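Student: quick one, structure for this:
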Amino acid sequence: MLKKANRLNHVSFAKNFATGKRIHNAYTTVIYAPAQGFAVAVVVSKKIYKKAHERNLVRRRFYTIIRNIIDSNRNIKGEYIFIIKPTIKNLSKKEFKSLITLEVGRTLK
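Tutor: Below you'll find the model as predicted:
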């Protein structure tokens, strides 16, 4: 998990979801809004994974990748919402880590 300071709250989430700039990738849709600090949220729909433990597993893996990128580069600014697409189900654990690291790294820079 990320620190609470790096997670979006409900008010920021709703505002950014409605007005943020959308970037579509192969496995995610990213909603970006400029901000002074850094905050992020990961959304995994019930349409993709029916069971909560499956959604939480994907969310935890995603947050770990984001945390590693943040630790290596502290200059990242903005508020990001990552919406997971159904194509992510086709990835193995290794593919997930490598492809999502590349995708998130490109988005956050």
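Student: C-alpha only now, for contacts and for neighbours.
Tutor: Will do.
Student: tell me where this protein has strands.
Tutor: Taking DSSP state E as the test, the strands found in the chain are 21-24, 28-33, 38-43, 78-84.
Student: to compare against the first, here's another:
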Amino acid sequence: MFKKAERLTKKQFDNFFKTGKRFQFQHLTIIYSQHPSLHASVVVGKKVSKQAVRRNALRRRIYARLRSEVKAKDSIGVFIVIVKPTYNAIGRVAADEFLTASIAETIKNT
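Tutor: So this is what the prediction gives:
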């Protein structure tokens, strides 16, 4: 998880969700907005998995990968990751690699 100061409030989330630049990938969408500090949010809906335990595990895994990639590249801004239902079908290792590549491509294109 990110620190409380690095998480988005509902109002901020709505604002950045509407105005951010979208990067569409096969299994997820990343919305990026420029900001002087780092903020992040991960959305895993019920269509991805009906079980809350599974959704929370996916969310924690994505937060951890996002944190490591963003910190390694010293990137700042607002990152909103929206997971698509197809993400659940791929394996854990493949999902990790896909997520890493998606975040790297998003950072490179901003």
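Student: now the TM-score, please.
Tutor: Here the superposed chains carry a TM-score of 0.89, computed using TM-score structural alignment, normalised by the length of the first structure; 108 aligned residues with a CA RMSD of 1.3 Å.
Student: re the thing from before, mind putting the strands of the first structure in JSON lines, distance to Asn56 of the first structure and mean neighbour count included?
Tutor: Conversion of the strands of the first structure to JSON lines gives the following (distance: least, CA to CA, whole Å; neighbours: other CA atoms under 10 Å):
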{"stretch": "strand 21-24", "distance to Asn56 of the first structure": "22", "mean neighbour count": "13"}
{"stretch": "strand 28-33", "distance to Asn56 of the first structure": "16", "mean neighbour count": "20"}
{"stretch": "strand 38-43", "distance to Asn56 of the first structure": "10", "mean neighbour count": "20"}
{"stretch": "strand 78-84", "distance to Asn56 of the first structure": "12", "mean neighbour count": "21"}
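Student: export those to TSV and tack on distance to Ala5 of the first structure?
Tutor: Formatted as TSV, the entries for these read as follows, by distance: least, CA to CA, whole Å:
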stretch	distance to Ala5 of the first structure
strand 21-24	22
strand 28-33	16
strand 38-43	7
strand 78-84	11
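Student: of those strands, which is nearest Asn9 of the first structure?
Tutor: Taking CA to CA as the criterion, strand 38-43 is the member of the strands of the first structure that comes nearest to Asn9 of the first structure, at 8.7 Å.
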